[in-house]
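1. Below: sequence and its predicted model.
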Amino acid sequence: MRVLHTESSTGWGGQENRTLNELITMRQRGHELAVLSRPGARILERAKEAGFETFAVDMRGAIDFPAIFRLRGVIQRFRADIVNTHSSRDTQLAGMAARSIVGRRPRIVRTRHLALPITSKFTYSVLPDHVVTVSKFVENYLVEAGVPRAKITTVSTGVDFARYDRSTVAGDLRAELGLPADALLIGTVAILRAKKGHAEILDAVPTVLQRFPDAHFVFAGDGAQTANLTARIAADGLGGRVHLLGLRRDVTNILASLDVFVLPTHQEALGTAFIEAGAMGLPAVASAVDGVPEVIQDGRTGLLVPVKDGAAIAEALCKLLADPVYRRGMGANAAEFVRRKFSREAMAEGMERLYLQLLEAR
């Protein structure tokens, strides 16, 4: 099959990471894939580095006729069998471009990565031939919003577990930060966006430090909240205890350095970050919200807390930090669980099966 992925977002986050993993694994299964996004998009850079053909088309709005014309040209030139869209703008534009092709047009699949309310039922029920969701939570939400369940398939996000082997990862973040080798390290890897819950982690920090004076926190990622978090850390006098690492490419190194992973997100369709942390054998403190309980088994692979509750986050972190045996056992459970359920091979198999069904129906 020839599959063209489109993405109008220019940043890098969980959905772009999933798309790249799907590209790589589908190529291993013998298919031809390419990526189309806006100029300067990070997914174009990463896809090109991985050896995929890329196309840059400026998508200035949901109704952009020059973009539709150029998108149709790329779809035809690439000879796409499947056009898989990932955000609202590219779904609308690429969907209209693909549907304007006379004759043997490609099948259109929209992947829904988010747990947010949808803004246009048209881009789920009419434009795409099928919708993929990353969790059962998102599938059930779309059904409630009026999208026929027969038109939806859940294919959980998968990651490359070959990268998550502690014996092959340095885990040298303590040395980089100049911290003692036995310092307790709690961290998160996520875009710095308000809904990821970094502010609530900061609410929990004083309580954790009171009980564990040698603990340190690290935030890996960048985003709109960078300035606010920097100011908050300084105002609270936590500059030597909370370290903003910025956007990092060595995520496995960061995870291998941690004792506990924490991400008290306010909304989350599934949570690739939790899968990656679990693969590295880390217990997680997470919010009991949306699709997160599909990844975190409360009391077995991590601890779930109420949304926006700094005190509950602090209590959960202290419970894990206080008992190394309990903490490591939970991390081992997390590794076994995610490797069984969230491999990228399983994701690719699910997507391949759906693509073939759509092409056979055509």
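-> Arrived safely.
2. drop to CA atoms for contacts and neighbour counts, all remaining ones
-> Noted.
3. Run through the helices of this structure in chain order.
-> For the chain, the helices defined by DSSP state H cover 14-28, 42-49, 65-78, 88-99, 122-125, 136-144, 173-177, 198-211, 226-235, 251-257, 272-279, 310-321, 324-341, 344-361.
4. mind giving me JSON lines with these and columns for mean neighbour count and distance to L304?
-> Formatted as JSON lines, the helices of the chain follow (neighbours: other CA atoms under 10 Å; distance: least, CA to CA, whole Å):
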{"stretch": "helix 14-28", "mean neighbour count": "20", "distance to L304": "20"}
{"stretch": "helix 42-49", "mean neighbour count": "18", "distance to L304": "32"}
{"stretch": "helix 65-78", "mean neighbour count": "18", "distance to L304": "43"}
{"stretch": "helix 88-99", "mean neighbour count": "25", "distance to L304": "31"}
{"stretch": "helix 122-125", "mean neighbour count": "18", "distance to L304": "31"}
{"stretch": "helix 136-144", "mean neighbour count": "18", "distance to L304": "17"}
{"stretch": "helix 173-177", "mean neighbour count": "13", "distance to L304": "26"}
{"stretch": "helix 198-211", "mean neighbour count": "19", "distance to L304": "14"}
{"stretch": "helix 226-235", "mean neighbour count": "14", "distance to L304": "24"}
{"stretch": "helix 251-257", "mean neighbour count": "22", "distance to L304": "19"}
{"stretch": "helix 272-279", "mean neighbour count": "27", "distance to L304": "12"}
{"stretch": "helix 310-321", "mean neighbour count": "20", "distance to L304": "8"}
{"stretch": "helix 324-341", "mean neighbour count": "18", "distance to L304": "13"}
{"stretch": "helix 344-361", "mean neighbour count": "16", "distance to L304": "25"}
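5. Output those as CSV; include the columns distance to V242.
-> Shown next, in CSV, are the helices of the chain (distance: least, CA to CA, whole Å):
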stretch, distance to V242
helix 14-28, 23
helix 42-49, 27
helix 65-78, 44
helix 88-99, 35
helix 122-125, 41
helix 136-144, 33
helix 173-177, 11
helix 198-211, 8
helix 226-235, 7
helix 251-257, 14
helix 272-279, 19
helix 310-321, 15
helix 324-341, 21
helix 344-361, 33
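6. now for the ones you listed, which one comes closest to L116?
-> Minimum separation from L116 across the helices of the chain (CA to CA) falls at helix 136-144, 8.8 Å.
7. still on that earlier bit, so which of the helices of the chain is nearest L184?
-> Among these, helix 310-321 comes nearest to L184, with 7.8 Å by CA to CA.
8. Show residues contacting the closest one.
-> For helix 310-321, contacts defined as CA atoms under 8 Å, 6 or more residues apart in numbering pick out 184, 200-205, 207-208, 211, 259-260, 264, 285, 303, 305-306, 326-327.
9. likewise stretch 74-85?
-> The contact list for stretch 74-85 (CA under 8 Å, 6+ apart) reads 1-7, 55, 91, 94-95, 98, 105-111, 355, 359.
10. Endpoints of that stretch, how far apart?
-> Start to finish, the residues bounding stretch 74-85 are 14 Å apart (CA to CA, to the nearest Å).
11. put this beside the first:
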Amino acid sequence: MKILYTESSPNIGGQELQALAQMAAMQRAGHSVMLACRENSRIAAEAVRQQTAVTYIPFRNSLHFSSVWRLRRLVLAFRPDMVVCHSGHDSNTVALTRATLTGGAGRFSIVRQKTYLTRKMKVFSLNHFCDAVAVPGQAMKEALQAAGCTNTIRVVSPGFDFDAIREAMSMPLPEHVREWLEARAPHPVIVQIGMLRPEKGLEFMLKTLFHLKREGGQFHWLIVGGGRPEEERLLRRKIHALGM
């Protein structure tokens, strides 16, 4: 089977890591796999490292005609049986691309993977722009159905490469993190992992820890994640403003 994965995010987080693990597993199972993503994105570098074929699509928004044109050329050349999408931008772009194709080239299935839910769930594209929705758990399936998703929803439990996790555990900390810890008193370290985006709860955590510190709590807060430079600058300003 020929499987095309799409990813519009320039950064890397849980859903991108899940896609990388799935692509590697599909390749080991003998399928032909390709990733369509933004040039210079974090997932592109990781896909190349694991020897997954990569092609570059801008994915600037859901109605970016240059992306539709490039994706159309890719589909005509690769002829995927299935396209697995991870966000609204790339899912909508794939649906528009399929609408421009005739004959066998446009008969591929579109699977939309949802790895998290937002407060305001929009289900129009899930109902009309894909053939099935894949979620990691039953609770997410039920939440989407309650929000009005009438499309086929399948639970696909995420896989974990425990050997890779064990190997990573034995590796030394990055030098800048080690130096940061060694320069501070030996208090407990609270580690928060997540991309630097408002919905990840970093500001909520900052306010919570600020009150905990004001009550006498002694700890260090280590944020592990990346994101847009402007989001990082904003978070740093808030941290400094609270004396954290």
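-> Ah, there it is. Model, not experiment: these values are computed from the prediction.
12. care to give me the TM-score?
-> The TM-score (TM-score structural alignment, normalised by the length of the second structure) is 0.83; 235 aligned residues with a CA RMSD of 2.6 Å.
13. before we move on, back to that, can you say which of the helices of the first structure is nearest to A190 of the first structure?
-> That would be helix 272-279 among the helices of the first structure, by CA to CA, at 7.3 Å.
14. For the closest one, grab the matching residue range in the second structure.
-> Following TM-score structural alignment, helix 272-279 of the first structure has no partner segment in the second structure.
15. Which strands and helices lie in contact with that helix?
-> If you count contacts as 3 or more CA pairs under 8 Å, 6 or more residues apart in numbering; DSSP states H and E, helix 272-279 of the first structure packs onto helix 14-28, strand 284-287, helix 324-341.
16. Distance to P148 of the first structure added to these, as TSV?
-> Conversion of these to TSV gives the following (distance: least, CA to CA, whole Å):
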stretch	distance to P148 of the first structure
helix 14-28	23
strand 284-287	29
helix 324-341	26
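17. How many neighbouring residues does the residue mapped onto R107 of the first structure from the second structure have?
-> If you follow R107 of the first structure across to the second structure using TM-score structural alignment, you land on S109. For S109 of the second structure, the neighbour count with other CA atoms under 10 Å is 17.
18. cool, and Q113 of the second structure?
-> 23.
19. now it, nearest residue through space, not along the chain?
-> Closest residue to Q113 of the second structure apart from its sequence neighbours, by CA to CA, 6 or more residues apart in numbering: A134 at 4.7 Å.
20. counterpart of that neighbour in the first structure?
-> So, by TM-score structural alignment, A134 of the second structure is matched to V132.
21. swap in G226 of the second structure?
-> Match for G226 of the second structure (TM-score structural alignment): D222.
22. Next up, the contacts around its match.
-> Taking CA under 8 Å, 6+ apart, one finds A190, I191, L192, G246, L247 in contact with D222 of the first structure.
23. what does L244 of the first structure give?
-> Contacts of L244 of the first structure (CA under 8 Å, 6+ apart): V218, F219, A220, G221, T230.
24. So which of those wins on neighbours?
-> F219 leads the contacts of L244 of the first structure on contacts (other CA under 10 Å) with 24 neighbours.
25. What distance do you get for that residue to T230 of the first structure?
-> On the measure of CA to CA, F219 of the first structure and T230 of the first structure end up 11 Å apart.
26. Could you save the contacts of L244 of the first structure as CSV and add columns showing distance to T154 of the first structure?
-> CSV is the format used below for the contacts of L244 of the first structure (distance: CA to CA, whole Å):
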residue, distance to T154 of the first structure
V218, 33
F219, 30
A220, 29
G221, 28
T230, 38
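27. Tell me how far the residue nearest to W221 of the second structure when sequence neighbours are not counted lies from A183 of the second structure.
-> In space, and not counting its chain neighbours, W221 of the second structure is closest to I190: 4.8 Å by CA to CA, 6+ apart. Look at I190 of the second structure and A183 of the second structure: by CA to CA, they are 16 Å apart.
28. Show me which of those two is the more surrounded one.
-> Shown here are I190 of the second structure and A183; by other CA under 10 Å, I190 has more neighbours (12 against 8).
29. I'd say the more buried one and H220 touch.
-> Yes - look at I190 of the second structure against H220 with CA atoms under 8 Å: they come within range, at 6.0 Å.
30. so what's the match of A134 of the second structure up against?
-> Contacts of V132 of the first structure by CA under 8 Å, 6+ apart are V109, R110, T111, R112, I152, T153, T154, V155.
31. Which residue is the nearest non-sequential neighbour of the fifth one?
-> The reference is to I152 of the first structure. V131 (4.8 Å).
32. contacting residues around that neighbour?
-> By CA under 8 Å, 6+ apart, the contact set of V131 of the first structure is V109, R110, T111, R112, Y124, K151, I152, T153.
33. 10 Å - rerun?
-> By CA atoms under 10 Å, 6 or more residues apart in numbering, V131 of the first structure lies in contact with 84-85, 108-112, 123-125, 139, 142, 147-154.
34. what do you get for H86 of the first structure?
-> 5-9, 15-16, 19, 109-114, 132.
35. Closest one to R60 of the first structure out of those, please.
-> Closest approach between the contacts of H86 of the first structure and R60 of the first structure, by CA to CA: S8, at 9.3 Å.
36. Surely that closest one is in contact with A67?
-> No - taking CA atoms under 10 Å as the definition, S8 of the first structure is not a contact partner of A67, at 11.4 Å.
37. Give me the common contacts of the two.
-> Contact criterion CA under 10 Å, 6+ apart; residues shared by S8 of the first structure and A67: V57, D58, M59, R60, G61, D90, L93, A94.
38. which one of these sits closest to E276 of the first structure?
-> In terms of CA to CA, no member of those lies closer to E276 of the first structure than D90, at 27.5 Å.
39. Look up how far F69 of the first structure lies from the closest one.
-> Taken as CA to CA, the span from D90 of the first structure to F69 of the first structure is 13 Å.
40. tell me, what's touching these two both at once?
-> Here D90 of the first structure and F69 share the contacting residues M96, A97, scored by CA under 10 Å, 6+ apart.
41. For P206 of the first structure, give me its contacts.
-> By CA under 10 Å, 6+ apart, P206 of the first structure lies in contact with F212, P213, D236, L238, R241, A314.
42. try A168 of the second structure
-> The contact partners of A168 of the second structure, taken as CA under 10 Å, 6+ apart, are F162.
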